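>>> have a look at this fold, sequence not included:
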């Protein structure tokens, strides 16, 4: 069994759970995921690993309540236990050594997916990390402090202008391109329309992107 040791409500229907899973934490890397199950006949759901602490043996997952299983998961409390928590799964995303300038873009619940990569790259100290996060409004922005702490430059965009730049993450991205900011790769995770617009923004400049 895998105990929920910390629960936070980040935004409406978006929850933060730190799970005690030392064997998963021991091997976890940025870009990987877990599959969890609440009870014996429950649905198995994949969630991105948003962070991990090898010393404490914990793994962070952040999720949005969008269906029956995630709503049930969201009702659980600190001290409750999950039946299964399998991982880490997937192949960690690696960067070539010649890449020195990285732009990470996260939209909505895509932000937790880019956070571990930002943290990993920042702590390595070999690359410049620029992070851009966005949401419809300031109440839906999540993990601002965490992303800011592991970014050399940090930007926010909201559709309504309630925080940061008014517009989309691509508004900020285009501004950085116009200012001749060096970008060896752009890594983006978020809604499909956001990733499509990131690809469209970078294409004329032959900037390598990973979606």
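That came through fine. Please read these numbers as outputs of a predicted model, since none were measured by experiment. Numbering: from 1, shown residues only.
>>> please count neighbours and contacts with C-alpha atoms only from this point.
Will do.
>>> please name the nearest non-neighbouring residue to residue 3.
Distances taken as C-alpha to C-alpha, 6 or more residues apart in numbering place residue 81 nearest to residue 3, at 4.2 Å, with adjacent residues excluded.
>>> contacts only, for that neighbour.
1, 2, 3, 4, 38 (C-alpha atoms under 8 Å, 6 or more residues apart in numbering).
>>> and those residues, which are buried?
2, 3, 4, 38 (16 or more other C-alpha atoms under 10 Å).
>>> can you confirm residue 61 is in a helix?
No: under DSSP: H, G, I helix; E, B strand; the rest coil, residue 61 falls outside any helix and is assigned strand.
>>> I'd like to know how many residues surround it.
20 (other C-alpha atoms under 10 Å).
>>> my read: it touches residue 47, true?
Yes: contact criterion C-alpha atoms under 8 Å: residue 61 and residue 47 qualify, at 6.6 Å.
>>> overlap in contacts of those two?
Between them, residue 61 and residue 47 share no contacting residue, judged by C-alpha under 8 Å, 6+ apart.
>>> tell me, which helix in the protein spans the most residues?
helix 111-124 (DSSP state H).
>>> what does that helix contact?
29-31, 48-51, 61-62, 104-106, 127-129, 131, 133, 142-143, 146-147, 150-152, 187-190.
>>> do that again at 7 Å, thanks
Residues from elsewhere that reach helix 111-124 (C-alpha atoms under 7 Å, 6 or more residues apart in numbering): 30, 48, 50-51, 62, 104, 106, 127, 129, 133, 147, 150-151, 189.
>>> equivalent analysis for stretch 42-57, please.
Here stretch 42-57 has contacts from 20-22, 25-26, 28, 32-37, 58-62, 69, 112-113, 115-116, using C-alpha under 7 Å, 6+ apart.
>>> and for stretch 186-198?
Counting by C-alpha under 7 Å, 6+ apart, 102-110, 113-114, 170, 208-211 sit against stretch 186-198.
>>> use this one as the comparison:
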């Protein structure tokens, strides 16, 4: 029968939140991981980051933007409807889940969320709160109407700073400007930044955190397609190594990510011709070595 949609909420014109009945996933999910959603037998596999989980109720929260046929179809489903496949948790948990709590207490962490990236930031900040840790959050959006989960974030974060590109709400400017303002004008000191959002936003934010000498983690969930390493869509260069976001990540050292190559691949992957060219250019490294397709890392 599949997994039942327990509740559904429309956050903006094209962003939706759903709570899905998935006890096994809820039981083992950790911040930073994702699920694969397949609406029906003919539907494509859609990787979505876990936005929250309730182990007692056995539910998992997903937040998604309608960008194609599959997410549009998903948005049309109602409470009580069923999703054929809801598989997970997949990917590696956030790195701080494995760190010593006492050591984390001595660090000032800032989470920086852009657009829909606010959704995967939330469970990470919630985990901090549950473990007695404080964290600041910066939420960036193009305009006021596109700001999501602000109240939820305020319930788990020490400080929440909101900025809009058009100045319609909160700080007038981009997230890079807001972080620079907090550090240089408000004398904030951060030991680590976690950045999740559109690729171009993460690129420029990493340039800013490098300038401010703040070690940075990014989540490359935005480039995942298949979720197994088989399709080659999320192949990314991290320093001098080739990695795959869906298997090795989705979190990586933001200062080592080759964002320009990742964005070029993201653009090429949209066409069949582009995918064929990437496969030709990259040879055996086009697929992950553990995907079962014969590629080597």
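It's in. Just so it is clear, the model here is predicted, and its values are computed rather than measured.
>>> that older thread, from residue 182 of the first structure, how far off is the residue nearest to residue 3 of the first structure?
From residue 81 of the first structure across to residue 182 of the first structure, the span is 46 Å (C-alpha to C-alpha, to the nearest Å).
>>> and for residue 176 of the first structure?
Counting by C-alpha to C-alpha, the gap from residue 176 of the first structure to residue 182 of the first structure is 9 Å.
>>> can you pull out the strands in the stretch 51-200 of the second structure?
59-65, 82-83, 85-90, 109-114, 136-141, 159-164, 171-172, 192-196 (DSSP state E, counting those that start in this stretch).
>>> give me the mean distance between the fifth one and the first structure.
Here strand 136-141 of the second structure is compared with the first structure after superposition; its mean distance to the aligned residues, by mean C-alpha distance after the TM-score superposition for the first structure, is 0.5 Å.
>>> where along the first structure do the helices fall?
22-27, 68-75, 111-124, 144-149, 169-178, 192-202.
>>> so where is the fourth one in the second structure?
When helix 144-149 of the first structure is aligned against the second structure using TM-score structural alignment, it corresponds to residues 150-155.
>>> list the contacts of that stretch.
Outside stretch 150-155 of the second structure, the residues that reach it (C-alpha under 7 Å, 6+ apart) are 122, 160.
>>> how about a cut-off of 8 Å?
Contacts of stretch 150-155 of the second structure (C-alpha under 8 Å, 6+ apart): 122, 125, 137, 139, 160.
>>> can you find the partner of the first one in the first structure?
With TM-score structural alignment as the criterion, the equivalent of residue 122 of the second structure in the first structure is residue 115.
>>> related to what we said a few turns ago, would you turn the strands of the stretch 51-200 of the second structure into a markdown table with distance to residue 277 of the second structure?
Putting the strands of the stretch 51-200 of the second structure into a markdown table (distance: least, C-alpha to C-alpha, whole Å) gives the following:
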| stretch | distance to residue 277 of the second structure |
| --- | --- |
| strand 59-65 | 28 |
| strand 82-83 | 34 |
| strand 85-90 | 28 |
| strand 109-114 | 31 |
| strand 136-141 | 34 |
| strand 159-164 | 38 |
| strand 171-172 | 42 |
| strand 192-196 | 29 |
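>>> so which of the ones you listed gets nearest residue 274 of the second structure?
Nearest to residue 274 of the second structure, of all these, is strand 59-65, at 24.2 Å by C-alpha to C-alpha.
>>> just checking, what packs against that closest one?
Counting contacts by 3 or more C-alpha pairs under 8 Å, 6 or more residues apart in numbering; DSSP states H and E, strand 59-65 of the second structure packs against strand 15-21, helix 23-28, strand 46-54.
>>> mean shift between the shortest one and the first structure?
By that I understand helix 23-28 of the second structure. Averaged out, helix 23-28 of the second structure is 0.4 Å away (mean C-alpha distance after the TM-score superposition for the first structure).
>>> what's the neighbour count on the match of residue 122 of the second structure?
Counted with other C-alpha under 10 Å, residue 115 of the first structure comes out at 25.
>>> now it: how far from residue 65 of the first structure?
20 Å.
>>> around whichever residue in the first structure pairs up with residue 181 of the second structure, how many other residues sit close by?
In the first structure, the residue matched to residue 181 of the second structure (TM-score structural alignment) is residue 175. By other C-alpha under 10 Å, the residues close to residue 175 of the first structure number 11.
>>> also residue 246 of the second structure?
29.
>>> where's it, which helix or strand?
Assigned by DSSP states H and E, residue 246 of the second structure belongs to helix 245-248.
>>> thinking residue 79 of the first structure is in contact with residue 2, fair?
No: with contact defined as C-alpha under 8 Å, residue 79 of the first structure does not reach residue 2; the gap is 9.4 Å.
>>> alright, I will stop here.
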